[in-house]
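1. no letters, just coordinates:
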């Protein structure tokens, strides 16, 4: 026994060195024993493939309010626009949001006159260069689709009251709203009924804003204050910035001075129930943006002048987008999404954001021929343990009396869930369309990140595309992803915690921000999948990967591959 423990010290050192090396690499490297030469090594290395079953889960009735409540700066918010995914078809996203004033019970002084009313919602952007006058030039981040094709954008005052709390829950919990993407109308579910927002528009013939050919601009926002020699212009990043009707907002706000409707947040929410940003396609194409609608700079600002003649001053009244903010989705998919075969698995796995589809992967599924007699007679998980744990003379697993951890006869150097995108996926004539896909893996039972994700040191808060590249491998040039499950499997081997907090069911979704790990509830799931990562709801993109069935090309089939080290006899 002592000889075995000593002989395992060398591979442990190598594992630490390999981990440090991998942290600087975007793909996995496995150091085989021939680095030292087989004759100079007291251990052997090898790899093995283990059974998995992967199947599709169609996603619907997903929680869609407060999707952007996160401190992560990179890409969290709400989707607005039209996106035609080349593999799946058309999705239209609209927004319903409450407004909340920054001050209550305002006094507008005498003879107030509205000078202008400005809607401002920042776009996520990056400065890519500077012109000859040192002015920044911007790229719109989180812009999906064809920005050369305009969409129709209309903003209405909504008459639907978005509740803060669920009246049907005795514990006074927050009200949740859920998607209804199979509908042909902008609608949502509140747990008991369907809300059709087109039925709750105030003065539908006179919207707050309308543009039949809207295209988001990447130009800087220029704000001018003052007149003549006192004029001062400031520049900020691109935004949805529009002038609104002065008379309308005077009647809605200034003419209500002294009215209780302006005296508190709850009164105002009941009075001015919100805005409905309705996106519509002009053709079977368009663009979609992730709006930073919960940002401090996202607001409606009313500029007004008041006071006696000769002493008039300009003031502002600001209304922020806060409280409940929700997305609606209308899907017109070109391929059917479905719940897959939980027993046999599926040939193709559909990963589609918004209200789309995800994959469920059962690792160590079914029975296997563990002793090589040609009979499938042992559960794969038990075969896995027998292969890696030490056994005593009675065939029982050996535990360390001090640590109470199982002793191993093999060490896992690396465990990878290997995924391959479908050949010849449509790209919509965009050469690098799938280059930026990221696949996020999570623990379905615990509704949490995997252990490997939690210890991955490569977090990049400003660039999610290059974040968590050890645990969530990036797509390579041939469309292969490698999801690292090394610590996940080690935890099973050492502690037998599979029955508690290390389950064998992994969820896969497409994400444009792997840093954003919050989950959204699924209404009345009736399934082991009860939540879905919010980041997948905020990504309209989709991809397709090969499944786990025997009908799939073995070279492209979804696989669990384990690289291990074992001491020589």
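-> Arrived safely, thanks for sending. Predicted model only: the values in this text are computed from it and were never measured.

2. going forward, measure contacts and count neighbours with C-alpha atoms only.
-> Noted.

3. hmm, residue 517 is touching residue 534, no?
-> Yes - using CA atoms under 8 Å, residue 517 is in contact with residue 534, at 7.2 Å.

4. tell me which residues are up against the longest helix seen in the chain.
-> Taking residue count as the measure and DSSP state H as the definition, the longest helix of the chain comes out as helix 9-22. For helix 9-22, the external contacting residues (CA atoms under 8 Å, 6 or more residues apart in numbering) are 28, 29, 30, 31, 43, 413, 470, 565.

5. name the SS class of the third one, please.
-> I take that to be residue 30. In three-state terms, and counting by DSSP: H, G, I helix; E, B strand; the rest coil, residue 30 is coil.

6. against residue 45, how distant is it?
-> Here the criterion is CA to CA, to the nearest Å. By it, residue 30 lies 10 Å from residue 45.

7. now for those two: what residues contact both?
-> residue 563.

8. between these two, which one's more packed in?
-> Under the neighbour definition other CA atoms under 10 Å, residue 30 and residue 45 were set side by side, and residue 45 has more, 21 against 15.

9. who's in contact with the residue nearest to that one when sequence neighbours are not counted?
-> Take residue 45 and drop its neighbours on the chain: the residue closest to it by CA to CA, 6 or more residues apart in numbering is residue 565, 4.4 Å away. For residue 565, the set of contacting residues under the criterion of CA under 8 Å, 6+ apart consists of 11, 43, 44, 45, 46, 410, 411, 412, 413.

10. got another, please set it beside the one above:
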């Protein structure tokens, strides 16, 4: 028994060794395990022609997250981010009983916060640390919430068939010019309007039972919580039920066209900017009405509590105003398209209504054909982007950049081949990478590294593979790969990744131009073994 088992094990082991020796072209996971210690592998570096490309106004409707606020970027100027959204009835309403009285109208939108930093006190209260906030802490701004007068269509008839209606970052004036009446957030607490700020404090509501006299305390995480004008919503919503305006969502969206959020400076405060999930926001209208019931000829009138919930899940658009001022002079002076032949020394990647960089690999004549003729077995291939640390010293740095096939507006093959996942979806695709690498002491960014091993393998091994142009952008979410249309396409690009539109930040990288210092210059690194 022991001998049979031993020989079987030896046979299996020998088979594994034989199969492994036949597979000298290691897979991407194996390449990842090698890491930065490439042992006795040969290394080849190839020059990269990389140049800037401005995007300009771009489609920004129905983003998963949207910026709101004012942020002055030391390298890209000041951006004011406004927002418009339709409201959707959580349930239709065809009748309201007698003597309706609006008790409260509350708008709520949750904030992002860092769960790992949340502190729970002995009394049950919590201390939260907000996430995705850019600018000075608790910087006041003027917030005005208006009823929107702009009807956001679902579809746009183009070329004889229905297409989804597109809305763009530069349409703020279109929405601002048709806003309805005065602002709705008229509470006497100025922190809800003229001195609004993103508050990290939890919301606490204490109530006492009218019968048992038991006091209960409800605590909710931080978020925008505005008391809206009660009489306005009594007239526009409650009184409109009888006219059938809340009978269907199609009718309601035409009647009440949504909300427009407008941000302005408050005094000398520079303001700040937050990323918000408006789709999780809502308006709750709490009201009382008389309900009549008749039993055995006796009519009883009871005062009952009711509510109407309006969700912010309809069509929406992120509206951006850029003021380049003194801090954005260099960026604003850049041509729309950089040097396509020699490349640019600095690459300016900016989210929102921003810019990207275009990369041409193997731009030297005959270079790719020469590599193909050698029959290299590629173990790993990387693009390493060095951050201009001095320029970015006082800026928020994007956590991640995204490389994609710009020619076809889709991910490169290495993105598809990377199956790594994370509890936080934004941290997936770790082999493909693109995450910022920081200095241990200063915590400031040094490089972004992107692995394109399979992209290079295909170019070398497959005669029908095309050496496409690559694009690189800042990204808010590595799992979002769709592209959004530019308002004014040019000869080089017509769209850009949606996740870049979502990101409010920017970074400056060194390009591949020959005048860039050798240790900072963008190059393609290929680690390979020679065939036997």
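-> Done, it's in. Fair warning: this is a prediction, and the values are worked out from it, not measured in the lab.

11. TM value for the aligned chains?
-> Aligned and superposed, the two chains score 0.85 in TM-score terms (TM-score structural alignment, normalised by the length of the second structure); 486 aligned residues with a CA RMSD of 2.6 Å.

12. on that earlier part again, could you see which of the contacts of residue 565 of the first structure carry over to the second structure?
-> The subset of those whose aligned counterparts are also in contact in the second structure, taking both residues aligned by TM-score structural alignment, their matches' CA atoms under 8 Å, comprises 45, 46, 410, 411, 412, 413.

13. residue in the second structure paired with the fourth one?
-> Residue 411 of the first structure is assigned residue 377 in the second structure as its aligned equivalent, the criterion being TM-score structural alignment.

14. isn't that match up against residue 532?
-> No - using CA under 8 Å, residue 377 of the second structure is not in contact with residue 532, being 10.3 Å away.

15. those two: who's more crowded?
-> Looking at residue 377 of the second structure and residue 532 with other CA under 10 Å, you find the greater number of neighbours at residue 377, namely 17 against 4.

16. what's the more buried one in contact with, if anything?
-> 24, 25, 528, 529, 530, 531.

17. against residue 30 of the second structure, how distant is it?
-> Taken as CA to CA, the spacing of residue 377 of the second structure relative to residue 30 of the second structure amounts to 13 Å.

18. now do residue 312 of the second structure
-> Residue 312 of the second structure sits at a distance of 46 Å from residue 30 of the second structure (criterion: CA to CA).

19. higher neighbour count, these two?
-> Neighbour comparison, residue 312 of the second structure and residue 30: the larger count goes to residue 312, with 25 against 12 (by other CA under 10 Å).

20. for the alignment partner in the first structure of the more buried one, give me its contacts.
-> Using TM-score structural alignment, the partner of residue 312 of the second structure in the first structure is residue 321. Shown in contact with residue 321 of the first structure (CA under 8 Å, 6+ apart): 97, 98, 99, 100, 293, 294, 298, 299.

21. mind checking the SS state of residue 321 of the first structure?
-> Recorded secondary structure, residue 321 of the first structure: strand (three-state DSSP).

22. look up the closest residue to it, ignoring the ones flanking it.
-> Using CA to CA, 6+ apart and skipping residues adjacent in sequence, the residue nearest residue 321 of the first structure is residue 99, 4.9 Å away.

23. average distance between the strand or helix carrying the one you found and the second structure?
-> Taking DSSP states H and E as the definition, one finds residue 99 of the first structure inside strand 89-101. Superposing on the second structure and averaging over aligned pairs (mean CA distance after the TM-score superposition for the first structure), strand 89-101 of the first structure comes out at 0.8 Å.

24. whereabouts in the second structure does that strand align?
-> Using TM-score structural alignment, strand 89-101 of the first structure corresponds to residues 77-89 of the second structure.

25. would you map the helices across the stretch 101-250 of the first structure?
-> Read by DSSP state H, counting those that start in this stretch, the stretch 101-250 of the first structure holds these helices, from start to end of the chain: 246-252.

26. all the strands of it, residue numbers only.
-> Assignment of strands within the stretch 101-250 of the first structure using DSSP state E, counting those that start in this stretch yields the ranges 113-122, 125-130, 136-140, 143-145, 151-158, 178-179, 187-189, 194-196, 201-202, 209-214, 221-225, 232-236, 239-244.

27. just say which of these is most tucked in.
-> The highest mean neighbour count among the strands of the stretch 101-250 of the first structure, using mean count of other CA atoms under 10 Å, belongs to strand 178-179: a mean of 26.
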